[in-house]
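Engineer: coordinates only, sequence not included:
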């Protein structure tokens, strides 16, 4: 009888151990899937912005001129994009100012309802857990540049590369490249 109880206890302990391992693996998988979903959403939003980016200079709220693509001084990217209008309202602009920034470990996106003179909305966090972002810009000659310094105010790069270092991920950083629809001109 004691042997049977001992064997039953061993089987019960092994079952509890296996169940706990299964639950922990499922929890880790759920976290990883959520992270992958966040990266895919970020990539989709930025790819859409790159597709709709226009080689159009703009003006800030004070009226000063801005180049078509701005980068630096805390701003990752600032540009004008076309806004698809399904049901345009009278006086609504078909252009929008978009600004991407890295703030406190979050990639944020802010928009302004017009390309010229309008203040941007409060930044919306799109991707969290980012330690650093390195950027490169491919010019019309096919050369990757660490900074975007256009020759003309309406010039855009052909492509933009982002290298993201993620917090808690000591592996290789994530490198993403995006084509710019209006670039190269």
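Structural biologist: Perfect, I can see it now. From a predicted model like this one, the values you see are computed outputs, not experimental measurements.
Engineer: Only C-alpha atoms from now on, for both contacts and neighbour counts.
Structural biologist: Noted.
Engineer: how about the helices of this structure, start to end?
Structural biologist: Under the criterion DSSP state H, helices of the chain are mapped to 2-52.
Engineer: For it, which segments are assigned as strands?
Structural biologist: Under the criterion DSSP state E, strands of the chain are mapped to 58-59, 65-66, 69-72, 75-82, 95-103, 106-112, 124-128, 130-138, 144-145, 159-166, 174-179.
Engineer: Now for the residue nearest to residue 134 when sequence neighbours are not counted, how many residues are close by?
Structural biologist: Residue nearest to residue 134 in three dimensions, not counting chain neighbours: residue 163, with 5.0 Å by C-alpha to C-alpha, 6 or more residues apart in numbering. Residues lying near residue 163 (other C-alpha atoms under 10 Å) number 16.
Engineer: if I look at residue 19, how far off is residue 7?
Structural biologist: 18 Å (C-alpha to C-alpha, to the nearest Å).
Engineer: ok, and here's another one to check against it:
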């Protein structure tokens, strides 16, 4: 009888240890899945932003009311606003090879909105690219190689040669993420 009690006790200990190990394994897998999803979101953001910077044009535009805008706009709730070239495989009558792109940070979401034309068109509904962003800071590298926190061009068609975007994620303010992007039409 004592041997049976000892055997059941040992079996219970082994079963408990197995359940604890299995639970830890499942929790670790769930944490890994969340982290991988976050990394995927950051890579997707970086790819979209890099493509926008590559296709950015040193071209002033007009807003829907006909007012002139500089080639690269920032401020007033707008993180970045600019015109970009788009490829047209089968252009339709009246379509444009230029788009207006606007990046913004609102309510912890980094969004991107596109207008079908660079001049006079309103942007469509913003699409969330990243969530959980507490703060976004920009720096612009001018053609002299100097980093500036404000972009104040001398000409309306002037672009920086590079843009640095630093993102502070909610709950992770001690480790901001810094991205640097070359601007294809910059420095002119």
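Structural biologist: Received the coordinates, thanks. Values in this document were obtained by computation on a predicted structure and should not be read as measured data.
Engineer: Report the contact partners of the aligned partner of the residue nearest to residue 134 of structure 1 in structure 2.
Structural biologist: Per TM-score structural alignment, the equivalent position to residue 163 of structure 1 in structure 2 is residue 166. Applying C-alpha atoms under 8 Å, 6 or more residues apart in numbering, we find residue 166 of structure 2 in contact with 136, 137, 138, 176, 177, 178, 179.
Engineer: Can you give me every residue that contacts the residue nearest in space to the middle of structure 2?
Structural biologist: In structure 2, the residue lying closest to the centroid (C-alpha atoms, centre = their mean) is residue 45, at 3.8 Å. By C-alpha under 8 Å, 6+ apart, the residues touching residue 45 of structure 2 are 129, 130.
Engineer: cool, and the one 10 residues further on?
Structural biologist: Residue 55 of structure 2 makes contact with 84, 85, 86, 184, 185, according to C-alpha under 8 Å, 6+ apart.
Engineer: With distance to residue 93 of structure 2 and neighbour count as extra columns, can I get those in a markdown table?
Structural biologist: Formatted as a markdown table, those follow (distance: C-alpha to C-alpha, whole Å; neighbours: other C-alpha atoms under 10 Å):
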| residue | distance to residue 93 of structure 2 | neighbour count |
| --- | --- | --- |
| 84 | 19 | 23 |
| 85 | 17 | 16 |
| 86 | 15 | 14 |
| 184 | 28 | 20 |
| 185 | 27 | 20 |
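Engineer: Closest one of those residues to residue 126 of structure 2?
Structural biologist: Set against residue 126 of structure 2, the nearest of the contacts of residue 55 of structure 2 by C-alpha to C-alpha is residue 84 (16.7 Å).
Engineer: Apart from its neighbours in sequence, what residue is nearest the counterpart of that closest one in structure 1?
Structural biologist: Under the alignment (TM-score structural alignment), residue 84 of structure 2 pairs with residue 81 in structure 1. Excluding its sequence neighbours, the residue lying closest to residue 81 of structure 1 (C-alpha to C-alpha, 6+ apart) is residue 53, at 4.2 Å.
Engineer: Neighbours of the one you found, how many?
Structural biologist: 25.
Engineer: And it? What does it align with in structure 2?
Structural biologist: By TM-score structural alignment, residue 53 of structure 1 lines up with residue 56.
Engineer: who wins for proximity to residue 33 of structure 1 among the strands of structure 1?
Structural biologist: strand 124-128 (14.1 Å).
Engineer: Superposed on structure 2, what's the mean shift for the closest one?
Structural biologist: Superposed on structure 2, strand 124-128 of structure 1 shows a mean distance of 0.5 Å to its aligned residues (mean C-alpha distance after the TM-score superposition for structure 1).
Engineer: residues in structure 2 aligned with that strand?
Structural biologist: With TM-score structural alignment as the criterion, strand 124-128 of structure 1 aligns to 127-131.
Engineer: just checking, residue 127 of structure 1 touches residue 39?
Structural biologist: Yes. In this structure, residue 127 of structure 1 is within contact of residue 39 by C-alpha atoms under 8 Å, at 7.0 Å.
Engineer: out of those two, which sits in the busier spot?
Structural biologist: Set residue 127 of structure 1 next to residue 39 and count neighbours by other C-alpha under 10 Å: residue 127 wins out with 19 against 16.
Engineer: give me the number of residues near the alignment partner in structure 1 of residue 34 of structure 2?
Structural biologist: In structure 1, the residue paired with residue 34 of structure 2 is residue 31, using TM-score structural alignment. By other C-alpha under 10 Å, 12 other residues sit near residue 31 of structure 1.
Engineer: Enumerate every residue touching the closest residue to residue 125 of structure 1 other than its chain neighbours.
Structural biologist: Leaving aside its sequence neighbours, residue 125 of structure 1 sits nearest to residue 108 (C-alpha to C-alpha, 6+ apart; 4.3 Å). Shown in contact with residue 108 of structure 1 (C-alpha under 8 Å, 6+ apart): 100, 101, 102, 123, 124, 125, 126, 127.
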